[in-house]
Structure formats: structure tokens, C-alpha cells
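Undergrad: what's the 3D shape of this:
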Amino acid sequence: MPAVVIANNGDVPEFEGRITFNVILCAVIAACGGLMFGYDIGVSGLYLIMDLNLLHFLYIAMINSADAIKFMQTSGGVTAMDDFLKKFFYQVWERKQQAHENNYCKYDNKKLQLFTSSLYIAALIASFLASKTCSKFGRKPTMQLASLFFIGGVALTTFAVNIEMLIIGRLLLGCGVGFANQAVPLFLSELAPAKIRGALNISFQLFITIGILIANIVNYAVGKIHPYGFRISLGIAGVPALLLCFGSLAIYETPTSLIERKKVEQGRAVLKKIRGVDNVDLEYDSIVHACEVASQITQPYHELMKRESRPPLVIAIVMQVFQQFTGINAIMFYAPVLFQTVGFGSDAALLSSVVTGLVNVLSTIVSVVLVDRVGRRALLLEACVQMLITQCIIGGVLMKDLKTTGTLPNGDALVVVIMVCVFVAGFAWSWGPLGWLIPSETFPLETRTAGFSFAVSSNMLFTFVIAQAFLSMLCSLRAGIFFFFAAWIVVMGLFALFLLPETKGVPVDEMVDRVWKQHWFWKRFFNDEQVVEKGAIEMIHPHLT
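TA: The predicted model follows:
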């Protein structure tokens, strides 16, 4: 049985260190992986992963409107650009010109769906491969590999001459996304001091939102350049990938990864540099101990199936699933037509993208500021209330006034536009960024890369599932889809209230002892000998005895 030290709450030793330039530099460069992902989401018209379904909605919401075709030419990403559709999806382009036909429930194009979903299927598979490279070669090389995949994908999609090149390019982009989404959050969690780990980790999500906003503006600007505007839009996606590729040459590998791969002295040296102090013995010993435990595990995926590994695994997967079931997709699809209804005409698509994009960015900054002050659970619970109220208001207004044809009265549309912004704000400072932060910080080292690969793959899987199911859901439920997602938000709130532990300020390698073994529910997954009394913490490191 390991040595046990009982300490009162508040007596937990803190690791020494400052917030250094090296940490900030590493975080900014690594977060370019988020910029890379975000720009691709925006440039592909996949803002919140539903470009095709946005077209379906516009068919019904804009029907009989003289601005319908012009509106559709300025909304979405390259998938809404006529030059792109005529080149690769001619049948879709032809149907787009017939916007007066109320046939959106039967509208379908398998190749366009493949273009949409191929990235996420590739990312799902790539996340498991990235888990292996993270463990064997390190977090930094995995990020570099992600950028190379992405650059290759950008080259193919930019210069594609047929649908086959386009799909292969999307698959390479998916590999880049899978590798980046696996490596970057882990890199940020292991690099950051515990007191600002949440803020630094959320920089990944912040850069995603910035990338989306930039892409929306680029899409609008190049949409008027014929016939190669879409190629410019796709090609610029290589810029953040190049930033990550070359920028990563100037940053450090995480001390945890170095020590895990037997580069012990190099790990200690890097720890001193990123913490800005010479006395790093406490944190160093904690990392060494975690690595010693991890080295005894030869099959991390098998280890994940053990009883004591279930708490972080369940949390990681559930957080990703809930992120997709907030209803953010449904909210974003209605945004452009609501802005148009209020009176912004054919500029509504750009305006809605920019306004909601700015709300997204600014609210993510709020999360950066608050997450290490008020904690993860407080942000999630507050956002559940905020999103629940706005979903119900939006659903009620649309159910009352938005019919199969026509648009909303201006007053109602203005109310819904405001509610959309309030909803996006709540999502952006809670389930959006924390859906990535919490899974990246809760696994012990021995199952960290394997466990987080399940989180990434779950995100990609349910993104794909929601993308494929949304059309039929929208067709059958109409405005009722908002109440469907509102019910899920209630479930999410109850889960966060009763089953989600607080991880604020806890060193990433101390989660098992300080968090899981102390939680009223999850502690039952550990042997009685491993669990201490409430208000006490089990320490198994010799330097703390």
C-alpha cells in the first residue's frame, strides 16, 4: 500500500513558478492549431458543421423572396459560392437557381455530403493514430505532423480539378484536424501552471473562433472574384498551418512528455525555463512519479477499460456529446435569415456571420478571464440556464410566427436576433471551450493520450451524426427542434451539478488523488484503500511525506 499523507483542505502544497514569456509564446504558437481548424470550419461553410443544412433551411425561410439567390450567394463558405458549385457540384448549383421550389425535405446530394463529412470521419480515425504519436514521439512533433497534413490538404483542395482531388484533400485536412485536436489541448494542459491552465487551454478554442471570423470575412471578400475566388479562400487556409509548422520549431516540448520518454534532465531544464524559477523540485518530482506509474502501463487502451479509469473517460466522452447537443447548430442556421428579416437585406449573411462571430470571440475571452477564477462548473451551470431560456424563447417565437413560407415580423425577428447573440455568448464561455479543456486535464498520465483520443473521436463522431441527422430533424420538428435541444440542456445542467467535479487549480498530474478520489460519486470506482476521508487528500509522493 502506498504511503499516505492526510492534509486538510487549504494545506495542499502549490508548485512554484511564474507566468513566463516562454509559456505564453508556446501557448500562442500551439493555439495556431485552433486557428487552422477554425479557418477551415469557416472557409468550408461548415460554421458549426452544417453548411448543407443551412442551404436547406434557406430554401424554406427565404422562399418567394426576391433576394433569395443573392442571399445564398453571400452566405456559407465555398459551398455557397456559385463558381465552386458549378465546378464540383453542378446538380446542386442547378437546384440552387430554383429557390422558388418548396422541396427542401427531398433535397439531397451525396457527393456534397461526402465533402462535408469526409473531414470528420478522417479526423475521428486520425485522433487514435495521433494518440500513439503523442506518446511515442511527443506532443510537439504531433502538432508539426498535423500542420503538414493540413498543408497537403490545402494544396489539393485549392488546386483541385475534380471531385476526387477535393475529397482526398478533405481527408488530409481531416487528418490534420485529428492530430491537432489531439495534441494541442494536451500540450497546453501540461505546459501551463495549474493556476492559469484553464485560460491557456481555452486559447485553443479562442483561436478557433478567431479563425472562423476571419474566414467569414475572407469568404465574403473573395466571393466577388470570379471564377477563382473560392480557390483564394481555400488557399489562405494554409497560412495558420504554416504558422504552426514553423512556429513549433521555436517552442519547447512539455516537461511531462520529455520525462515520459526518458529525457529526464532535458525535462527538468525545460521545466525551469517555462516556470522561470530554479526550484522546481516539487513539480518535477510529481511529474517523475506520474511517469513512473505510466511506464508500468503497456496497454493504455486496455487500462482505460478498468474500473478506476472510468470516471475521467465518462466525463471526457459526455462533455463532447453534450457540446454537440447544446443546439448551437440550430441557432446558427437561423441567424442569417433573422438578420435579413430585420432589414439588412442581402448583406444579412455577412452581418450575421460577423456579429455572431464577434460575440463568439469576445465571449471566449470572457471564459479565458473567468475560468481559473470562478471555476469550470460555475460557467457551465450559468450557461445552461442562459441557453435554456434563449432556446425556449427562440423556439416559441418561431413556432408562433414562422410558417413554411415567408419570414418573421420585424419585431419578433429582432427579439430572436438578440436571443441568438445571448445564446452564442453562453455557449462560447462554457460548453464550447470547456468541452475541450476538461477532458484534456482530467486523465492520469498513463491513460492521458489514449483517453483524450476517445474525447476527440467522440467529438468528431457526434459532429458527424448531428450533421447527418439535422436535416430530417429540421424537416419533421421545424421550430420544435429548439425545444428538443432545450431538453438536452436540462440534462446537461443536472449532469454538471451532480456529477462533474471541479478541477480549477489542481495540477494535472494530481487529478486522481485530489479530484476523483474525493468526489461523492466517482470515488466508489476506486478501492477503499485508495480513498481517504472527505476533506483530506491522499498524497503518494515521498517528497510530501
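Undergrad: switch to C-alpha atoms for all contacts and neighbour counts from now on
TA: Fine.
Undergrad: what residues of stretch 437-448 count as buried?
TA: Buried residues in stretch 437-448, counted by 16 or more other CA atoms under 10 Å: 437-448.
Undergrad: out of the residues you listed, who's nearest Ala146?
TA: Lowest distance from Ala146 to the buried residues of stretch 437-448 (CA to CA) belongs to Ser440, with 17.9 Å.
Undergrad: what about the closest one, distance to Ser363?
TA: Going from Ser440 to Ser363 by CA to CA, to the nearest Å gives 21 Å.
Undergrad: next: Arg261.
TA: Distance from Arg261 to Ser363, counting by CA to CA: 38 Å.
Undergrad: and for Asp401?
TA: From Asp401 across to Ser363, the span is 30 Å (CA to CA).
Undergrad: next, the structure of the following sequence, for comparison with the previous one:
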Amino acid sequence: MKSVSHSVYFCAMVVAFGAFILGLDAALISGTIKYVSKEFSLSDMEVGAMVSAPGLAVLFALMITGYICDQIGRKKTLIGISFIYIFSAITSTFAPNYETLVVARFVGGFAFTSLSVAAMYIGEIAPSKIRGKLVSIVQVSIVVGFSAAYFINYGILMLSQSDLTWVSSLAIDTQTWRWMLGVEIIPAIIWFALLFKIPKSPRWLIMKGQEAEAKEIIANFDHDLSPEEEVAQVKHSLEIDPASKSFIASFKALFSTKLRKAVIVALTIAIVQQATGINAILFYAPTVFEQIGVGTDAAFLNAVVVGVVGVAFTIVAILLIDKVGRRPLLMSGLILASISLFVCHIGFKQATYQLTSEQIIEVKNEHGIEGISHMADITFETDIEFKAALRKNMSESELRAAESILLQNATNINVAVVMTGIMLFIIAFHYSLGPILWVLFSEIFPTGVRGVAIPVFAFISSMVSYFVQQFFPWLLNNVGAADVFMFYAVSGVVGFICLYKLLPETKHKTIEEIEAQLVAN
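TA: A predicted model of the protein is given here:
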């Protein structure tokens, strides 16, 4: 029994490693923003485009992911995705200009479909008694990737500031951002190699009429039913579900009356997970922390803390999801997320900004900034007013170079309130919204439409994520941190209201039992 269990976990770990690379890719870019912006003199919208380029690409990729998965299988699709990660990582690292970097990251975004395919694959190989735990490994992998990237970024930042000879000889001090991005290359190659060691999805094999091979795989995975019973049950599900006959029929089935409840649940979770602003905080972590005036080094260190907290509470989710259930975790997480985001709103709303004459002289000597002497001892009530005043007297490149030190000197804010709000939100997200989205996506749709449904709703989630990433720098500088966090808080409240009556409990139920509960007759 031990070896059988190990086989299931091994496959889940290998497939979920792609989510680790996604997390690494997403968080590594957060450390490069300051350097790339300065080197290429980027505007807020250009920064947003650089960060969100993968989020835009994945929108196009998800349109065809379901079709590809159903045609060539989950395993081959994942192998193709891993190759894209390798290409993107290498091209991004050696990009000679901003345009090449954006294109390389855009191409890499096609690989971000690894999340939906991984959830689909794991959901199809996992016994129901541990399915929630196994699918949650995808979310653990993401946050471990984020955390690893924050550690790496901080470590490279510290090295770049050292006087070690080898640091200079390797150009870590002058090409800091390239070293940050280059870290992704090695794990991407490792994942590519590991994917050849996993079997095909047994449910996909049954859909393709390859029942003998499916039975062999099911026998190794300790399912609740015998291989023969499992195959018979899946075949019955496919026979009564005409959507399983073609990709077009599967897509049309999503708009049918009988799937309405499942679709509403999936749509709500897909939107709310990203509308609460998780990727604004994770993808721009050092930038967010610089807004409370802690300085660049402390901002990178706080990002490391965010990563560690995220990993810890995702593990908590894995331990609880098959015991407590999906619904209690999700509902409590939405409440805590909304409250914590509102706390951040209050913290930024009460902040004021003022530079003294001594601070202005210090910035002038260190960065050569002229023309802001008249701002001495003037109190600005919002970050918007303060940044607008700076922009009147500084170029975009000058502001990019000195923004961290200016905010550090000028910001008068209750750091403890904002930090508490951010950390509570990270906790809430990672034990609820983060892992549970992929678990529910893998559970609530019938086998015949899952290959289309998961990519469709992953597409919707990714679309919201793209807009959050693209416009966050602009919103931060034109709307203000307080109102941005207020919007995120309201999104959490709306999500809670929508899901409270609609979301059923799915723990310890087979996919077919969940289908019977959610699908209208």
C-alpha cells in the first residue's frame, strides 16, 4: 500500500512542479522592476505591460488548452508547456531591450496554463479521499515558487551591494535583474525531464477508448473502486453526457441549464480570487512595501516574509481541506481577506507625506535630484498628492531611481496596521481562495466537459489577474493605495455573498457524486 500511495504523490508532485516554476517566474519579476525601469526608462503602463505580459498571453493559450488536452492528452500538453518555460526563461535573461523582454515574457505566458492542466491531471488520477490534498499541492507549489523567488531576489540584491570580487566579475552588481530572471532556467529544464516519468491520465485514456492501459494506471493509484468499476463508472458518465463527444459540444454544454449552478460557482470563484488583489501584492511585493516607506532593502525582506507566510498557510490548507472541508475554509477565508484588506485601506487612508529640508538635501546629494526644495515641510494628505507634486519637478527616470528613498523619508503611516492587514490577507488567501479554486475546478464539472471547463474558468481568472497586474502601477500612482485596497475588500465581500448559498461541500465525494449534486436534471 505504501508504494501505491507513493506513486500517486510522485505524479502529483511532478505535475505540480510546473506551478512552482510559474510562482518563480511571477515573483522573480517583482525584484527586477526597479532595475529594468531605470535601465529602459519605463512608464507606469510599460512596467505594467512587462509584469502582466504572461497574464495576457495565457488568455490566448487557455482558449485552446482544453482542445489540446483532449486531443493529445494531459501529459503531452504538460511536456510542451515545460519547453515553453525553458525558452522564455533563457530569452528573458538575455533580452537586449525592453521590447524583447516583454515578448519573451509574453511567450512564457503560454506556459501559465500549467496550473489548469495540472489541476485537471491530478483531479483525474487522485482517489477521492485524498483528491483535495493532492490538488492543493498545485497551490503549495505556486507559493513555494513565490517564496523561493523572494529569497533569491533578496539574496541577489544583498550580493549586488557587496564588495566581493567574484560578484563584480560575474556582473551581479551591474546586471542584477538578469541574474534574478536567469534562476528560472534550471528548474524549467528539470521539470521537462521529470514529466516523461509520469503516466497518462486514466480518464483521458477511457475517453479515447484505451481502457486496458487506463485499468493498469488505476490499479497503481489505489482508487476507491476496482479498476473495472472505475472504468465502468467513467464510461457511464461519458455515455450519459453528450458533451463528451466533441470539443464544441463540451463548450456548448457549459451554457446548458443543467450545468448552471456549477458554472456560477466556478465563475464567482474565478473572478473573486483575483479581484481581491493577490497578484498585485505578490507580483509587486517590493513595490507595495516601498509604499509604506520601509526602503528598498526592507521591502525585499518583507517580500521574503510574505513568501514564508504563504507557504506555511498553504500547508495548513492541505492538512485541513480533506478534514474540515472546502466550504468552511473558503467562507472563513473570504471574511478574513475582506477585513484585512479594509484594514490596509484604513492604514493608507490615514497616512500623510512630508519631506524636511534636510531630507531633500540628502536626496539631492545622493541622487542629484533638483527642483523639489520648495516641497520642504509641506504636508500632503494622500500619496497621490505627494507623487503628483514630485512628478511636476522630476522626470520619470529620476522618480523611479529615487522613489523608494523619497517615500521612506516622507511617509508618516502606521506601518504596523498596514503590515498586519497585508499579512492577514496573505494568510486568508493561502488557506482558502488560493488552493480551493483549483480543487473545486477539478471536482465540480462532469468528466466529459472538464477538459474544456477548467481552461475556460482558468481563462476568466487569468483575465482578471491580467487587468490587476497591468493597471496596478498606474492605479497606485493615480488612484492611490487606500482606494485600491478598498476595491479589493469590496470584491471579497461580494464573493462571500454570492458563494454563501451556492457552494456545496465536496469533500470525500467522488467526482460522479459531486456531479449528481451540482448538475440539474
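Undergrad: give me the TM-score for these two chains.
TA: Comparison of the two superposed chains (TM-score structural alignment, normalised by the length of the second structure) gives a TM-score of 0.80, and 450 aligned residues with a CA RMSD of 2.7 Å.
Undergrad: so Arg261 and Ser363 of the first structure - more neighbours on which side?
TA: More neighbours surround Ser363 than the other of Arg261 of the first structure and Ser363, with 22 against 16 (other CA atoms under 10 Å).
Undergrad: tell me which residue of the second structure lines up with the more buried one.
TA: Counting by TM-score structural alignment, Ser363 of the first structure lines up with Phe313 in the second structure.
Undergrad: so which strand or helix has that match?
TA: Assigned by DSSP states H and E, Phe313 of the second structure falls within helix 296-321.
Undergrad: can you find the partner of Thr20 of the first structure in the second structure?
TA: Using TM-score structural alignment, Thr20 of the first structure lines up with Ser5 in the second structure.
Undergrad: scratch that, His226 of the first structure is what I was asking about
TA: Here His226 of the first structure is matched to Asp173 in the second structure, going by TM-score structural alignment.
Undergrad: quick check: the nearest residue to that match once chain neighbours are set aside vs Val36 of the second structure, distance?
TA: Ranked by CA to CA, 6 or more residues apart in numbering and with sequence neighbours excluded, the top spatial neighbour of Asp173 of the second structure is Ser160, at 4.0 Å. Separation of Ser160 of the second structure from Val36 of the second structure (CA to CA): 15 Å.
Undergrad: so those two - more neighbours on which side?
TA: Val36 (21 against 18).
Undergrad: surely the more buried one meets Trp177?
TA: Yes. Using CA atoms under 8 Å, Val36 of the second structure is in contact with Trp177, at 7.0 Å.
Undergrad: buried ones in the longest helix along the second structure, by neighbour count?
TA: Scanning the second structure for the longest helix, with DSSP state H as the assignment, gives helix 2-40. Using 16+ other CA under 10 Å as the test for burial, helix 2-40 of the second structure gives 8-9, 11-38.
Undergrad: what angle do helix 296-321 and that helix make with each other?
TA: Comparing the axes of helix 2-40 of the second structure and helix 296-321 via axes from the mean of the first three to the mean of the last three CA atoms, to 10 degrees yields an angle of 160 degrees.
Undergrad: just the strands in the stretch 251-400 of the first structure please.
TA: For the stretch 251-400 of the first structure, applying DSSP state E, counting those that start in this stretch gives no strands.
Undergrad: which parts of it are helices?
TA: Per DSSP state H, counting those that start in this stretch, the stretch 251-400 of the first structure carries helices over the ranges 255-260, 264-275, 281-295, 300-304, 310-324, 328-339, 348-374, 376-401.
Undergrad: ok, which of those helices comes nearest His56 of the first structure?
TA: Minimum separation from His56 of the first structure across those (CA to CA) falls at helix 328-339, 9.7 Å.
Undergrad: contacting residues for Asn279 of the second structure?
TA: Neighbour list for Asn279 of the second structure: 465, 468-469 [criterion: CA atoms under 8 Å, 6 or more residues apart in numbering].
Undergrad: from those residues, pick the one nearest Thr100 of the second structure.
TA: Gln469 (19.3 Å).
Undergrad: ok, the residue nearest to Asp173 of the second structure to Thr176 of the second structure distance?
TA: Using CA to CA, Ser160 of the second structure is found at 7 Å from Thr176 of the second structure.
Undergrad: please apply the same query to Ser52 of the second structure.
TA: From Ser52 of the second structure across to Thr176 of the second structure, the span is 21 Å (CA to CA).
Undergrad: surely Leu304 of the first structure meets Leu313?
TA: Yes. Under the criterion of CA under 8 Å, Leu304 of the first structure makes contact with Leu313 at 7.3 Å.
Undergrad: need the residues touching each of these two.
TA: Common contacts of Leu304 of the first structure and Leu313 (CA under 8 Å, 6+ apart): Gly451.
Undergrad: between these two, which has more neighbouring residues?
TA: Set Leu304 of the first structure next to Leu313 and count neighbours by other CA under 10 Å: Leu313 wins out with 23 against 20.
Undergrad: show me what that one aligns to in the second structure.
TA: Aligned counterpart of Leu313 of the first structure in the second structure: Val263 (TM-score structural alignment).
Undergrad: tell me the contacts of the residue lying closest to that match once chain neighbours are set aside?
TA: Closest residue to Val263 of the second structure in three dimensions, ignoring its sequence neighbours and counting by CA to CA, 6+ apart: Leu254, at 6.9 Å. Residues near Leu254 of the second structure by CA under 8 Å, 6+ apart: 260, 263, 449, 453.
Undergrad: for burial, what's the neighbour tally of the counterpart of Leu78 of the second structure in the first structure?
TA: In the first structure, the residue matched to Leu78 of the second structure (TM-score structural alignment) is Met143. Other residues near Met143 of the first structure number 30, with proximity taken as other CA under 10 Å.
Undergrad: three-state assignment of Met143 of the first structure?
TA: At Met143 of the first structure the chain is in helix, as set by DSSP: H, G, I helix; E, B strand; the rest coil.
Undergrad: right, and it touches Leu186 too?
TA: No. Under the criterion of CA under 8 Å, Met143 of the first structure is not in contact with Leu186, lying 10.7 Å apart.
Undergrad: so for Phe204 of the first structure, what's the nearest residue that isn't a sequence neighbour?
TA: Phe204 of the first structure sits nearest to Ala31 (CA to CA, 6+ apart), 4.6 Å away.
Undergrad: aligned partner of that neighbour in the second structure?
TA: Using TM-score structural alignment as the criterion, the counterpart of Ala31 of the first structure in the second structure is Ala16.
Undergrad: list the contacts for the residue nearest to Phe204 of the first structure?
TA: Contact analysis of Ala31 of the first structure by CA under 8 Å, 6+ apart lists 184, 203-204, 207.
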